[in-house]
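Enquirer: Prediction below, plus the sequence it came from.
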Amino acid sequence: MTYPYFTGKGGMETVTARVLNYASRNMEIEFLLSGGSDDTNWIKNVNNESGKVVLHNHRSYPGVFLDTFNYIRKTKPDIVITLNNLQIMPIMAAKKLYVPNMKVYAWHHFALRFLKGNNLLKYCDSFLAIASGMKRDLINMGIDEEKIHLIYDPVDRVKVPTPQSKDGEPKHFVYIGRLEAEGQKNVSEIYRILGALKNKNWVFDVYGAGADEQKLRDLSKELGIEDKVNYFGWQKDVWSAIKVADLVFLSSKYEGFPMSVVESVAHGIPCIVTNCPVGPDDIIKEGVNGHLYEIGDIQDAAKTVDGFLDGSVKFGTQKEIQASDDDFYTDAYMKRLFNILREKQ
């Protein structure tokens, strides 16, 4: 597998670690990060016997190109799975010159419509799509549907659901992720939804960090909800830090496959999520594990949350919510993934 570099604190790191750990039962696997990883703590979750993480220090495109090309030339793998368009050219060059029988997969974790270099995807042999929306985008780009495999992203099963608040206690609303007010994460929208319900009995627990934290703090003051918002910073193991949760929010303008949502569902917590490209419409089962609302439709989201607070809007039991994640649990996911890879060898 290849990718230019990781920050070390995202959902891709979580998914990659799970795949590397499962690989020991199936095949030898290495993961090349040509530009390394800013934070390497996630690698501690990788069993060295199952998957090797190779960290280099090339951050420029020429450096990534040459590093990727040389690594493929030296290792001569049977299969390369690239998570990034930038590395398709050096991979295909190495294939043509040194490993003609090598199969190349594209496995992207961001909505394709926002990426550069999609014209290079046509050179790949197969595609691992993490969401139905991504599969549709690939087909619209002219990719043969038979080459596209819808696999989603994996999440581990959780035996004991996260506790919910007791009757009479404030409902705990949660956000997990980067604190970006108006960009991709669009977190200010959650604040405005909750600002419309400022007189209700709730608290908002924010788990994450980012450059816009002060801007969001100022917004909470402007909306009159400053005393209801708690900031816990970025957490290495966020679900150990979360003691109580009733709803998890995601307000993104686009995603790949939002791990904060699928993990929340695995913990038995319903979610209020924007119907953004791509992924949420695969995860959310309306009325069971949450509600999808259109980006910017604060009124619809606030109406649903208000109904949840007064009991007129109900979701499934925690067991029913967890069961709605069945397609995404790691055991089923890994069987799908490695069956696909074996077929192509």
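Expert: Cool, the structure landed. Numbers count the residues shown, from 1 in each chain.
Enquirer: CA atoms for contacts and neighbours, from now on please.
Expert: Noted.
Enquirer: For residue 267, list the residues it contacts.
Expert: 158, 160, 161, 162, 318, 322 (CA atoms under 8 Å, 6 or more residues apart in numbering).
Enquirer: how close does it sit to residue 185?
Expert: Separation of residue 267 from residue 185 (CA to CA, to the nearest Å): 22 Å.
Enquirer: Then residue 265?
Expert: 19 Å.
Enquirer: of those two, who's got more company?
Expert: Between residue 265 and residue 185, counted using other CA atoms under 10 Å, the more crowded position is residue 265 (29 against 18).
Enquirer: Give me the three-state assignment for residue 233.
Expert: coil (DSSP: H, G, I helix; E, B strand; the rest coil).
Enquirer: if I pick it, what's in contact with it?
Expert: 206, 207, 208, 209.
Enquirer: How many residues are close by the third one?
Expert: So that's residue 208. The burial count for residue 208: 19, using other CA under 10 Å.
Enquirer: tell me the contacts of residue 138?
Expert: By CA under 8 Å, 6+ apart, residue 138 lies in contact with residue 148.
Enquirer: could you redo the last one with a cut-off of 10 Å?
Expert: 112, 113, 118, 121, 122, 127, 129, 132, 144, 145, 147, 148 (CA atoms under 10 Å, 6 or more residues apart in numbering).
Enquirer: for comparison:
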Amino acid sequence: MKLLFVIQDSHGWAGTERVTNLIANGLSDRYEIEVLSLSERPSCEKGYLYKASIVRSYIPIHQGVLGLFSINTKTARHISRGAYDVVVISGVGEIKFLLVAILFCRTKFVAWEHFNAAYTHRRVNRKVAARFCDAIVVLTRADADDWQLYLHPRGHIVRIPNPLATIPRQPSLLTTTRVLALGRLEEQKRFDLLIDAFVLMHAKYPDWTLRIRGTGSKEAELKNRVKELGLENAIEILPAVEDVASEYQVASIYALSSKFEGFPMTLIEAMAFGIPCVSFDCPNGPSEIIAQGEDGFLVPYGDVTALAGALAKLAQEPTLRMQMGRKAREHIKRFDQEHVSALWEDFLAKLCQE
């Protein structure tokens, strides 16, 4: 079987690039894989490492109506010549660059949703995917329900969660007094609510600290809020780092305060390090990852007091932290790369038999 993954930029460092890399590598021993970037080839190698057998190709995007027409023509020609069995569009937003190919190329097209249909279903790209793609791959059961409810796709809706690259040999010792949160400093992540919750927790447990790592448009606003609270020594807002493992190793609680998610990989990664997680029960993902009261806590979205209470409970009870951390590390094995790759293999085999 010959597969083509289409992605905005295979050399990026974000979540979409990471999971595309993991799945492409995981399938490469069985299938002929190519990854097409809708971007210029970089002057130096960067991004996640692909196996040597995987072909990398590039068609850069040009702005404007003529640019859109040009790239549609080029991608259609590329797909026609490649004679792929399946084209996986990694990120539904890229479908606008593949319209000609979808209409005229005789291959199966799969839209791989990395976000949340409840918040994105009004976008034209989702409606196009629902109308023309042969299948939609989503990350959660809730998102599968939302695609059916809002978009009624003609093709199958298949739930395949994102994979965990590895389960680290050495878990966090959970002996520090640090709460960790990772993510873009944008409205969606609602780090302002996490800071408010931490303020309540810190009043009871002043030796605990909060470290937020990320960059984004809310950085100045969040830092000003910390300064106003006089908690510069307790709350750190630092740039994102490539080596996130070093952050997980020295954290004892992981917190997620998002308004919505597609599938929060940071929860899975933290749990792989044996860290109990506290999260808003936002759509979609946390409730399908955290087992409430067993390996972490879910609280209603926006309930700052409940978020603070869950953080405080874990801060107060180190034995509970350890117990939840061990269960988290065990439960997360259902997301290992081998298992998730097998789900993709089964899905692709059935798709090509139709």
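Expert: Thanks, I have the structure now. Owing to the predicted nature of the structure, the values given are computational and were not obtained by experimental measurement.
Enquirer: Most neighbours among the contacts of residue 138 of the first structure, which one?
Expert: That'd be residue 127 among those, by other CA under 10 Å, with 26 neighbours.
Enquirer: what about the aligned residue in the second structure for it, helix or strand, and which?
Expert: In the second structure, residue 127 of the first structure lines up with residue 136, judged by TM-score structural alignment. For residue 136 of the second structure, the element it lies in under DSSP states H and E is strand 135-138.
Enquirer: do residue 148 of the second structure as well
Expert: For residue 148 of the second structure, the enclosing helix or strand under DSSP H and E is helix 141-151.
Enquirer: what does residue 304 of the first structure give?
Expert: Assignment of secondary structure by DSSP H and E places residue 304 of the first structure within helix 298-310.
Enquirer: in the stretch 51-200 of the second structure, which spans are helices?
Expert: 64-82, 99-104, 117-120, 124-132, 141-151, 191-204 (DSSP state H, counting those that start in this stretch).
Enquirer: Put together a markdown table for those helices, with distance to residue 353 of the second structure on each row.
Expert: A markdown table is the format used below for the helices of the stretch 51-200 of the second structure (distance: least, CA to CA, whole Å):
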| stretch | distance to residue 353 of the second structure |
| --- | --- |
| helix 64-82 | 20 |
| helix 99-104 | 19 |
| helix 117-120 | 28 |
| helix 124-132 | 18 |
| helix 141-151 | 22 |
| helix 191-204 | 46 |
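Enquirer: Out of these, which gets nearest to residue 92 of the second structure?
Expert: Nearest of the helices of the stretch 51-200 of the second structure to residue 92 of the second structure, taken as CA to CA: helix 124-132 at 6.4 Å.
Enquirer: ok, residue 174 of the first structure - contacts?
Expert: Residue 174 of the first structure makes contacts with 203-207, 229-230, 242, 244-250, 264, 269, 271, as judged by CA under 10 Å, 6+ apart.
Enquirer: Surely residue 95 of the first structure and residue 74 touch.
Expert: No: Residue 95 of the first structure is beyond contact range of residue 74, at 11.4 Å (criterion: CA atoms under 10 Å).
Enquirer: quick one: which of these two has more around it?
Expert: Ranked by neighbour count (other CA under 10 Å), residue 95 of the first structure and residue 74 place residue 95 first, with 21 against 11.
Enquirer: Give me the nearest residue to that one, chain neighbours excluded.
Expert: The shortest distance from residue 95 of the first structure to any non-neighbouring residue, by CA to CA, 6 or more residues apart in numbering, is to residue 102 (6.4 Å).
Enquirer: Likewise for residue 153 of the first structure?
Expert: Once flanking residues are discounted, residue 153 of the first structure sits nearest to residue 130: 5.8 Å by CA to CA, 6+ apart.
Enquirer: what separates that neighbour from residue 77 of the first structure, distance-wise?
Expert: 23 Å.
Enquirer: okay, those two: which has more neighbours?
Expert: For residue 130 of the first structure versus residue 77, neighbours defined as other CA under 10 Å are more numerous around residue 130 (24 against 19).
Enquirer: Next, the contact list for that one, please.
Expert: Counting by CA under 10 Å, 6+ apart, residue 130 of the first structure touches 107-111, 149-154, 256-257, 278-279, 282.
Enquirer: one more time with 8 Å, if that's ok
Expert: Contacts of residue 130 of the first structure (CA under 8 Å, 6+ apart): 107, 108, 109, 150, 151, 152, 153, 256, 257, 279.
Enquirer: Relative to residue 47 of the first structure, which of these is nearest.
Expert: residue 153 (19.5 Å).
Enquirer: which one is the aligned partner of residue 202 of the first structure in the second structure nearest to, not counting chain neighbours?
Expert: Structural alignment (TM-score structural alignment) places residue 202 of the first structure against residue 208 in the second structure. Excluding the flanking residues, the one nearest residue 208 of the second structure by CA to CA, 6+ apart is residue 177, at 4.7 Å.
Enquirer: Repeat that for residue 165 of the second structure.
Expert: residue 337 (5.8 Å).
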